[in-house]
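Visitor: the amino acid sequence is not available; the structure is as follows:
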């Protein structure tokens, strides 16, 4: 059984939880709350010197860090992975987009507003993030207006990676009513067999 060190309210950690549920991978969840500096403890830093969750610890003691790398590792060979090199590249394209052009703005505003309660103190950063987050959402909306899924014409870990923070974007003051194709995509994912909702 693998060990998952994560924080339930984190979208990046939720990615790992959801792929485990979808693939029926047995796992032990070890709640590790960054707000309580649990990711900065000496014992945790030995597992991840970067002081972040999620990480997974395999039965052989190997440790894998970074949410999308974990998704890639756990999903390999499943229906949520690419069938060939081209499909794998399509999936990775959107997963890199999620981490570089999406998560830094949408997830960060959610964190500042909902969990740090610093909407006034950090209004300038929120405003800057908001513009960039809207740009990412518009790219997603344009794609989903013509496609049901982000890669390979089926639900893959590319969708899972983008879903985690997108479906909670309203908590960062993004109005998803302006993005009907994204909302339909969210509903499609939530109707998938063995879907597990995010706790927050």
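Guide: Looks like it came in fine. None of these values were measured; they are calculated from a predicted model.
Visitor: going forward, measure contacts between C-alpha atoms and count neighbours the same way
Guide: Will do.
Visitor: would residue 102 count as being in a helix?
Guide: Yes: assessed by DSSP: H, G, I helix; E, B strand; the rest coil, residue 102 belongs to a helix.
Visitor: what is the burial count for it?
Guide: For residue 102, the neighbour count with other Cα atoms under 10 Å is 24.
Visitor: please compare the first structure with the one that follows:
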């Protein structure tokens, strides 16, 4: 039985899992979930993930794993995308934690308000509150990428996949990347990796 991945391909948290699975050549069934239709709140889905969120990985025996970066870590274990060296492994986790605590809450949320909710007036104040901390996260990334080709060990890892997912669509939330040449060069390097496919390409496949 093939593993299943439940998600919305245009969600960065879901896309990162789809991209990693593709680059690792992991056979899987993609189960498209419409988050705006509350498909993560059905009884059947909540039995799989009581937190009611995607992405969700379902293994062949029915065991489920949630949280995007935990899934990334699980899929990449033993591969070139997750270093075995103790320090490098910890640095991958460091950047994945940064992504979820200092990056995703601002850049992803701003994009959600603009792309998914169509920027309603009642969310404008909330949107503006995301901009300063979002730009701070981009500043941190820019400083690191001025000195490094990738985030860990000078090679492509799931740290790059995790941060790429929402950074490459940050403009959809109103963030301007023109002042971030190191980030823009890094985005191009990610897109040159073997097996890379865009959100749109994955959507066309499904």
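Guide: In hand now; what should we look at? Everything numeric in this text was worked out from a predicted model, so none of it was measured.
Visitor: whereabouts in the second structure does stretch 22-39 of the first structure align?
Guide: Using TM-score structural alignment, stretch 22-39 of the first structure lines up with residues 23-40 of the second structure.
Visitor: chain center to that stretch: distance?
Guide: Remark: stretch 23-40 of the second structure is offset 13 Å from the chain centroid, using Cα atoms, centre = their mean, to the nearest Å.
Visitor: got the buried residues for that stretch?
Guide: Going by neighbour count (16 or more other Cα atoms under 10 Å), the buried part of stretch 23-40 of the second structure is 23-24, 28, 30, 32-33, 35, 39-40.
Visitor: buried residues, the helix or strand hosting residue 86 of the first structure. List them.
Guide: Using DSSP states H and E, residue 86 of the first structure sits within helix 85-97. By neighbour count on 16+ other Cα under 10 Å, the buried set for helix 85-97 of the first structure is 87-88, 91-92, 94-95.
Visitor: same check on stretch 156-173 of the second structure?
Guide: 156-170, 172-173.
Visitor: got it, and stretch 172-192 of the second structure?
Guide: Neighbour-count burial for stretch 172-192 of the second structure [16+ other Cα under 10 Å]: 172-175, 177, 180, 182-184, 186-187, 190.
Visitor: any chance of CSV for those residues, columns secondary structure and distance to residue 54 of the second structure?
Guide: CSV is the format used below for these (DSSP: H, G, I helix; E, B strand; the rest coil; distance: Cα to Cα, whole Å):
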residue, secondary structure, distance to residue 54 of the second structure
172, helix, 20
173, helix, 20
174, coil, 24
175, coil, 24
177, coil, 27
180, coil, 30
182, helix, 30
183, helix, 27
184, helix, 28
186, helix, 27
187, helix, 24
190, helix, 24
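Visitor: which of the residues you listed sit farthest apart?
Guide: 174 and 190 (21.9 Å; Cα to Cα).
Visitor: how about residues contacting the helix holding residue 86 of the first structure?
Guide: Residues from elsewhere that reach helix 85-97 of the first structure (Cα atoms under 8 Å, 6 or more residues apart in numbering): 68, 81-82, 150-152, 156-158, 161-162.
Visitor: now those as JSON lines including secondary structure?
Guide: JSON lines is the format used below for these (three-state DSSP):
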{"residue": "68", "secondary structure": "helix"}
{"residue": "81", "secondary structure": "coil"}
{"residue": "82", "secondary structure": "coil"}
{"residue": "150", "secondary structure": "coil"}
{"residue": "151", "secondary structure": "strand"}
{"residue": "152", "secondary structure": "coil"}
{"residue": "156", "secondary structure": "coil"}
{"residue": "157", "secondary structure": "helix"}
{"residue": "158", "secondary structure": "helix"}
{"residue": "161", "secondary structure": "helix"}
{"residue": "162", "secondary structure": "helix"}
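Visitor: closest to residue 15 of the first structure among those?
Guide: residue 161 (6.3 Å).
Visitor: so what does that closest one match up with in the second structure?
Guide: So, by TM-score structural alignment, residue 161 of the first structure is matched to residue 162.
Visitor: so who does its match touch?
Guide: Residue 162 of the second structure neighbours (Cα under 8 Å, 6+ apart): 13, 16, 69, 96, 99.
Visitor: relative to residue 124 of the second structure, how far out is it?
Guide: In this view, residue 162 of the second structure and residue 124 of the second structure are 27 Å apart by Cα to Cα, to the nearest Å.
Visitor: same check, this time on residue 62 of the second structure
Guide: For residue 62 of the second structure, the distance to residue 124 of the second structure - Cα to Cα - is 41 Å.
Visitor: same check, this time on residue 96 of the second structure
Guide: For residue 96 of the second structure relative to residue 124 of the second structure (Cα to Cα), the value is 28 Å.
Visitor: flag every buried residue along the lengthiest helix in the second structure.
Guide: Using DSSP state H, we find that the single longest helix of the second structure is helix 124-145. Neighbour counts over helix 124-145 of the second structure (16+ other Cα under 10 Å) mark 127, 130-131, 133-135, 137-138, 141-142, 145 as buried.
Visitor: pull the residues that contact it.
Guide: So helix 124-145 of the second structure is in contact with 102-103, 105-107, 109-110, 113, 151, 175, 180-183, 186, going by Cα under 8 Å, 6+ apart.
Visitor: quick one: that helix to the first structure mean distance?
Guide: For helix 124-145 of the second structure, the mean deviation from the first structure after alignment is 0.5 Å (mean Cα distance after the TM-score superposition for the first structure).
Visitor: corresponding residues in the first structure for that helix?
Guide: Using TM-score structural alignment, helix 124-145 of the second structure pairs with 123-144 in the first structure.
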